[in-house]
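[1] Structural data only, the sequence is not supplied:
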């Protein structure tokens, strides 16, 4: 089976293993099914601007590259959109609780459908603005890919982070002003380059509470 010449189960296995990440054939099948569903829904609902031929690089490998920075048992993907990186993290990190949150109903309808079809028991999708989200348990890692500038990301989500947790912002080019404009009580821990084949200037920007820096 193939979605494009490069989006096949075999190529998903190869590319992820090439990044040094463990993956089973069943997980590769679920990732492939997710991309099939994304492509089908995207034709009607415009869930992502990424072209089908670029799904592997811009979505899959980009999401996999941030996995080492997503620590702890509970991970929140803020402004998840079409489910990147949250759905991919949910498939590959099946022993962790992954929560996706977005305020766009069409995207949450799609994500809840994906979660049901792929039987992702460790993944949950919340249709809500993040500032109004108050779960019973807070999160060890809060990750975002295209949600907001660093300061706003931290400000809107700090009530959701455990005291020794971390924010992980997936960024392209980022200015020194954005890196230094971090809300009081938090500090930049690192700006780490992400290894994404075929992509440059990708970083995991990690911000932590000062008490854990």
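    Yes, it's here. Because the structure is predicted, anything quoted here is derived from the model rather than measured. Numbers count the residues shown, from 1 in each chain.
[2] hey, let's count contacts and neighbours off CA atoms from now on
    Noted.
[3] can you give me the strands for the chain?
    Read by DSSP state E, the chain holds these strands, from start to end of the chain: 74-78, 97-102, 123-127, 139-144, 161-171, 186-193, 203-209.
[4] and residue 22, how many residues sit next to it?
    Using other C-alpha atoms under 10 Å, residue 22 has 12 neighbouring residues.
[5] and it, what does it touch?
    If you count contacts by C-alpha atoms under 8 Å, 6 or more residues apart in numbering, residue 22 has them with residue 16.
[6] quick one: the closest residue in space to residue 34 that isn't next to it in sequence from residue 199, how far?
    When the adjacent residues along the chain are set aside, residue 34 lies closest to residue 114, with 6.8 Å between them (C-alpha to C-alpha, 6 or more residues apart in numbering). Between residue 114 and residue 199 the distance is 27 Å, computed by C-alpha to C-alpha, to the nearest Å.
[7] between the two, who's got more neighbours?
    Counting neighbours by other C-alpha under 10 Å for residue 114 and for residue 199 shows that residue 114 has the greater number, 20 against 13.
[8] shouldn't the more buried one be in contact with residue 36?
    No. Using C-alpha atoms under 8 Å as the test, residue 114 is too far from residue 36 to be in contact (10.4 Å).
[9] Pull the contacting residues for residue 198.
    Residue 198 makes contacts with residue 57, as judged by C-alpha under 8 Å, 6+ apart.
[10] if you set the cut-off to 10 Å instead, what comes out?
    With contacts defined as C-alpha atoms under 10 Å, 6 or more residues apart in numbering, residue 198 is in contact with 57, 58, 61.
[11] got another, please set it beside the one above:
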């Protein structure tokens, strides 16, 4: 059943989010479809508590949708099948956004900081995202208990470091799908020796969301 959205009372929306030009946008609602209510709830929670809990900066409040939610959502079309493991999940970006959009998939959030683990547990429970497992630890510390069909990461480390830490978690046919910035191509070139060592090949893809927004750059690493 498709969940219908109700008109929002502006007094219920966190103050920072009220100034976000994309908040309440019909284009955003159409983009997320029947997953919009959960994604919106998470965006509001992030805007309300994110700065206080050190998850986002105060200057980012007016761009929560573009900078964080839509940027995270852009990775979804590239996630293939199977278990998704989000490394260094932090605020839940992209992990909680991905889990909200793909309720049929198992999503494992790996985060070493206790206060962020607590946030992930609280946020997933409050938003009603029940297809996530939260693990405290670094990637190299959970390799005995996690096997990933797809690994995601956003703003965690350079590609060469991510390959070193995360390749042992990959299933035999697994892949890594990383959110990166404008220098993704240069970063991928610098990681060529790490890729070769772990028998991975990489490509940079552009992932669009809404018209008029800069595409997100996605680096996909697959088995050679």
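    It's in. From a predicted model like this one, the values you see are computed outputs, not experimental measurements.
[12] Dump the contacts of residue 198 of the first structure into CSV; add neighbour count as well.
    What follows is these, written out as CSV (neighbours: other C-alpha atoms under 10 Å):
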residue, neighbour count
57, 18
58, 18
61, 23
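[13] ok so, going back, show me what the residue nearest to residue 34 of the first structure aligns to in the second structure.
    Structural correspondence for residue 114 of the first structure with respect to the second structure (TM-score structural alignment): residue 123.
[14] For that match, which residues are in contact?
    Listed by C-alpha under 10 Å, 6+ apart, the contact set of residue 123 of the second structure reads 41, 42, 45, 46, 91, 92, 96, 117, 129.
[15] just checking, which of the residues you listed belong to helices?
    When helices are assigned by DSSP state H, the members of the contacts of residue 123 of the second structure inside them are 41, 42, 45, 46, 96, 117.
[16] quick one: which of these has the most company?
    residue 96 (30 neighbours).
[17] Once you drop chain neighbours, what's closest to that one?
    With C-alpha to C-alpha, 6+ apart, the residue lying closest to residue 96 of the second structure is residue 124, at 7.1 Å.
[18] Count the residues that sit near the one you found.
    Taking other C-alpha under 10 Å as the definition, residue 124 of the second structure ends up with a neighbour count of 21.
[19] repeat for residue 187 of the first structure
    19.
[20] Also residue 10 of the second structure?
    The number of residues packed around residue 10 of the second structure, counting by other C-alpha under 10 Å, is 11.
[21] Setting the sequence-adjacent residues aside, check what's closest to it.
    Distance criterion C-alpha to C-alpha, 6+ apart; nearest residue to residue 10 of the second structure, sequence neighbours excluded, is residue 18 at 7.3 Å.
[22] what would the strands of the first structure look like in TSV with distance to residue 51 of the first structure?
    Written out in TSV, the entries for these read as follows (distance: least, C-alpha to C-alpha, whole Å):
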stretch	distance to residue 51 of the first structure
strand 74-78	22
strand 97-102	22
strand 123-127	24
strand 139-144	21
strand 161-171	20
strand 186-193	24
strand 203-209	22
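[23] what's residue 119 of the second structure in contact with, if anything?
    With contact set as C-alpha under 10 Å, 6+ apart, residue 119 of the second structure has these partners: 46, 49, 50, 53, 55, 90, 91, 92, 125.
[24] Of those, which is the most crowded?
    Taking other C-alpha under 10 Å to define a neighbour, the member of the contacts of residue 119 of the second structure with the most is residue 92, carrying 30 neighbours.
[25] which ones are touching the equivalent of that residue over in the first structure?
    When the two structures are superposed using TM-score structural alignment, residue 92 of the second structure falls opposite residue 83 in the first structure. By C-alpha under 10 Å, 6+ apart, the contact set of residue 83 of the first structure is 34, 38, 47-48, 59, 63, 77, 89-90, 100-102, 107-108, 110-111, 114, 125.
[26] circling back: nearest to residue 29 of the first structure, out of the strands of the first structure?
    The closest of the strands of the first structure to residue 29 of the first structure is strand 123-127. By C-alpha to C-alpha, the value is 17.0 Å.
[27] so the closest one corresponds to what in the second structure?
    Per TM-score structural alignment, the counterpart of strand 123-127 of the first structure in the second structure is residues 132-136.
[28] ok, residues contacting that stretch?
    Under the criterion C-alpha under 10 Å, 6+ apart, external residues in contact with stretch 132-136 of the second structure comprise 84-89, 95-96, 98-100, 103, 105-114, 116-118, 120-121, 124-125, 142, 145-146.
[29] before we move on, the earlier item: which of the ones in helices among the contacts of residue 123 of the second structure sits closest to residue 203 of the second structure?
    The closest of those to residue 203 of the second structure turns out to be residue 96 (C-alpha to C-alpha; 24.8 Å).
[30] so how far is residue 224 of the second structure from that closest one?
    Counting by C-alpha to C-alpha, the gap from residue 96 of the second structure to residue 224 of the second structure is 30 Å.
[31] list the contacts for the residue most central in space within the first structure?
    Centroid check for the first structure by C-alpha atoms, centre = their mean gives residue 85 as the closest residue, at 2.1 Å. By C-alpha under 10 Å, 6+ apart, the contact set of residue 85 of the first structure is 59-67, 77-78, 100, 143-145, 170.
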